[in-house]
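Visitor: this is a predicted model, with the sequence first.
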Amino acid sequence: MASSEQRQPPMVLISGGGLGGLMLGALLEKAKIPYYIFERAAKVKPLGSAMVLGSTVFPVFEQLGILEDFYKFSLPTKQIVLRNGQLEELATMRMDDEEAIAGYPNRMFARPDLYALLLRQVPKERILLGKKILRVEEDDDKVFIHCSDNSSYEGDVLVGADGAYSAVRQSIFKDMKKAGSLPKADFEDLVAGYTAAVGITEVMDPEKYTQLKDKSHCHFEVVVDSASHSWSVYCLGTNQVCWVAVIQYKSVDEAKQQMFMNSEWGPEMNESFLKEFRDKPNPHGGLMADLIDATPKELISKIYLEQKMFQTWFYKRSVLLGDACHKMLPAAGQGAANALHDAVILANCLYDLKDNTQASVTAAFKSYYNQRYHHAKDCYEVSNVTGKIIAGSTWSDRLVRTIVLKYLPRSFQQKQFEKTNSYKPQATFLPRTPKRGTGYVLPQPPSTRYEEEQKKREAGATVVV
């Protein structure tokens, strides 16, 4: 067994420069583990709309020293108001009493702002743009990636943080199919329940949208009509307005047909989709057309809201993170939170690698999977139910919404909240953030390596990392 002074840190290749990939890079930077992030896009585009994060990620934000910066562009979320197509209130989901339990308030923000914050934590030379991975090869000692620009790279570990249609996952599954070891459930396609358009306006006039004047919390309203359409509006502390327009599919077959007919992803929008929402009432005043027209077209994204929980997360020297292994609906903010959780636990496991042999890498991946899978599975179920409550338009979704919001006792909802927020993973190689709030926090396995090195530092010994 190698001592901490003799450790050779792994070279980590990260496919995908999204939130999960950047978070992993920021953590590896702190752990002094070498890495490169390979992003297929030739340049960074600040796409996305509003997001919400809560207490499960804020302790590690404190460890990284970015929580105060995050607070500068985010607002607390105290409630979500649900309305029907005539803007009549259906229910109000209150969250103003949850900070005392969780230790932090849920906060709403624009995705590009969080992306920019995480991007600043990673040195520019660690991010390689225009690197579309075409092929992955492995042997007992190394993993190799081959990119579309004819460049190749080698490392000890390859992380697939490259989204729902991960090239790394496809490579893993291809090899496992040949070996006959891929679980049957992983053969199945992702399930798309919705199509959405998302955008963030330019800076708006607070005199027109008076909700912008209130900086105490985010004004968050969701409209659900009876024709498979829903739309949401969120006011941000930056005097911008985020909006989401959603069409729900009636069946899996309809979803597949629509995806086949219209494979357009990213900023190029299908105008016919937006036309269905232009005349819809904006719960903050006026029409949705006002917000659509105030949003730069190149910053509007069309996305399919899909979900799938994969059973396979790693194979040989390749491992998956975020949407690549658990694609969740964005309604409860669980997709982003769980990608960040993955990055934290994976960084911890890589930090504790005894050496770079295949046996040690496999052991690290198993530890990562065992620490993360059941938590991610619980969050997957929460995101599914929350999606029905906030965006569901079918009769069964309306039934779920009525039961949850009108008949389930507040105490039941509180217990679910406490369970979800008891999971607050931290980087085990950094000084711990103290417990905040009255709620229970699940214990986390410590880093034996970190504790040993701390003892040596306290004793005045030189520690080589």
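Guide: Looks like it came in fine. Predicted model, so just to flag it, every value in this text is computed and none were measured. Residues are numbered from 1 along each chain as shown.
Visitor: okay, CA-based contacts and neighbour counts for the rest of this
Guide: Fine.
Visitor: could you pull out the strands for the stretch 251-400 of the chain?
Guide: Shown for the stretch 251-400 of the chain, the strands assigned by DSSP state E, counting those that start in this stretch span residues 301-309, 314-315, 318-320, 326-327.
Visitor: looking at the ones you listed, spot the one closest to K174.
Guide: Checking the strands of the stretch 251-400 of the chain against K174 by Cα to Cα gives strand 314-315 as the closest, at 10.9 Å.
Visitor: now the strands of the stretch 251-400 of the chain as TSV including distance to A359 and mean neighbour count?
Guide: What follows is the strands of the stretch 251-400 of the chain, written out as TSV (distance: least, Cα to Cα, whole Å; neighbours: other Cα atoms under 10 Å):
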stretch	distance to A359	mean neighbour count
strand 301-309	26	21
strand 314-315	12	20
strand 318-320	13	27
strand 326-327	25	26
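Visitor: among these, single out whichever gets nearest to Q121.
Guide: Here strand 318-320 is closest among the strands of the stretch 251-400 of the chain (Cα to Cα), at 21.6 Å.
Visitor: elements contacting the closest one?
Guide: strand 157-160, helix 167-179 (3 or more Cα pairs under 8 Å, 6 or more residues apart in numbering; DSSP states H and E).
Visitor: what about that strand, distance to the chain center?
Guide: 17 Å (Cα atoms, centre = their mean, to the nearest Å).
Visitor: what about versus this one:
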Amino acid sequence: MTSSPKDFSVVIIGGGIGGLTLAIGLHTRRIPVRIFESAPRFAEIGAGIACGPNSQEALKRLGLYEDFLQFADFPSRNLFFQWRLAEAEENTLLSETFCKKYGMASIHRAELLDTFIKRVPEEICGFGKRLKSLHQDDGKKVRMEFEDGTVEEADLVIGCDGIHSRVRGALDPTTAGPSAVAGSEKLVWSGTWAYRGLIPRTTFVSALGPEKGEFYAETAQMMLAKDSHLLTFPIQGGKTVNVVAFKTDRTRWPERTAFPKGESWTQETSQQALLDDFASYSSDLQKMLRCIEKPSKWALHQIVPSLTSYTNGRVIVTGDAAHGGTPHQGAMAGQAIEDALFLSHLLAHPKVHNGNLTKALQVYDQIRVPRANRVLESSLEAGDTYEFRGVGADDPQKLGQHLVERFDHIWDYDLDEENEQMNRWIEENL
């Protein structure tokens, strides 16, 4: 915690989970910060998300864990997922994966966001602020122009504006690589559509019958098949079952299929279309999918190639704006939270001030780029692996064993060592 306010100002662009987490981290450390959101209020789209041990540790260090616990669901036995064959009528169990420290918690995005909103003072928030352009000509102040005609200035601008980030376009392609482009122009479709549905537990149990219904309603499952898979886990205190069914177009495999021009990334679809895409699945899984009366489907994109730098002078990106990708390891929200913790520690450090701010940000690149990019790239690979296009592609038992320890590099990340690395770098360079 800093003893006095810093001599630099920060603006955060984007008020999702990553942006709010960072705003809270900076505000509680007395760093002058404002947060601008393009929508008329803070709101999250989507459904359930997962928070592993690494992101739970980060929330503890940000002072947000008690808020998180109000709505988080923890599995019994610290289970992450049971892995099963989707097309076998008995849904053959391959293996189970456990979080060694404490369970992979699940939570509804909107509930997580609502707990954080209460911690952000109203006076530092601006709504209806859609970024139009960024300028940092003199190397000292960053000038932001918004589509409503207003102009703001800050010493540091942090893009938390998601995978479609406009702030990402302010990075330098010569240092950050060809993906340093605003919006979605350079994003690559993974080939996967994700059908999402939230099913009331009572409806879910009724469809499957009491014994199977209760078991699957409270036990996280990943059902695997060639070029598709389906996951389920409970949220909202077990009152709701989050179901996501993934279907991948691999007509150009091992290359990624180009996304159809003019199509929306998020689409309403029919229940019959959903059932047709998973017609080979077991009767129990068909019953689950029939519970989704009005499914939506989401095209999963990724920043490819990964950015080689998240900074350019006094503009930086975090979370999905920096390393947005597929959700196949339940780890992307966690990386945004880790970023928020790192930047809160860095910007609050007594040696960091306006005069050396640009240099200090070099350590963000040095430590967070390799960490977050590894999670990003392994998430895309995980989706392929679940669909028998990776380790154990021809051997379900080998695949099951691989999945037991696949996630340790994410969950066992040492936040203390990361902080020590940052402090050593600051002592040596500032």
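Guide: On my side now, so go ahead. What you are looking at is a predicted structure, and each value in this text was computed from that prediction instead of being measured.
Visitor: nearest to N421 of the first structure, out of the strands of the stretch 251-400 of the first structure?
Guide: Among the strands of the stretch 251-400 of the first structure, if distance is taken as Cα to Cα, the winner is strand 326-327, at 19.0 Å.
Visitor: who are the packing partners of the closest one?
Guide: strand 301-309.
Visitor: from the chain's centroid, how far away is the strand it packs on?
Guide: 12 Å.
Visitor: list the helices and strands it packs on?
Guide: Using 3+ Cα pairs under 8 Å, 6+ apart, strand 301-309 of the first structure sits against strand 191-200, strand 326-327.
Visitor: and the residue nearest to A91 of the first structure when sequence neighbours are not counted, helix, strand or coil?
Guide: Distances taken as Cα to Cα, 6 or more residues apart in numbering place L82 nearest to A91 of the first structure, at 5.4 Å, with adjacent residues excluded. Taking DSSP: H, G, I helix; E, B strand; the rest coil as the rule, one finds L82 of the first structure in the strand state.
Visitor: return the residue of the second structure aligned against L82 of the first structure.
Guide: With TM-score structural alignment as the criterion, L82 of the first structure lines up with R84 in the second structure.
Visitor: in the stretch 251-400 of the second structure, which spans are helices?
Guide: 271-277, 283-290, 319-323, 332-348, 357-360, 362-386, 396-405 (DSSP state H, counting those that start in this stretch).
Visitor: can you check the stretch 1-150 of the second structure too?
Guide: 17-28, 53-61, 65-69, 109-117.
Visitor: coming back round to it: can you redo the strands of the stretch 251-400 of the first structure as JSON lines with distance to P446 of the first structure?
Guide: Below are the strands of the stretch 251-400 of the first structure laid out as JSON lines (distance: least, Cα to Cα, whole Å):
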{"stretch": "strand 301-309", "distance to P446 of the first structure": "27"}
{"stretch": "strand 314-315", "distance to P446 of the first structure": "23"}
{"stretch": "strand 318-320", "distance to P446 of the first structure": "22"}
{"stretch": "strand 326-327", "distance to P446 of the first structure": "25"}
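Visitor: for the ones you listed, which one sits closest to L399 of the first structure?
Guide: Closest to L399 of the first structure of the strands of the stretch 251-400 of the first structure is strand 301-309 (Cα to Cα; 21.3 Å).
Visitor: count of residues packed around the residue nearest to A91 of the first structure?
Guide: By other Cα atoms under 10 Å, 22 other residues sit near L82 of the first structure.
Visitor: contacts only, for it.
Guide: 89-93, 221-224, 390 (Cα atoms under 8 Å, 6 or more residues apart in numbering).
Visitor: in the second structure, which of those remain in contact?
Guide: Using both residues aligned by TM-score structural alignment, their matches' Cα atoms under 8 Å, the second structure keeps these contacts from the contacts of L82 of the first structure: 89-93, 221-224.
Visitor: so what corresponds to I31 of the second structure in the first structure?
Guide: In the first structure, I31 of the second structure lands on I33 (TM-score structural alignment).
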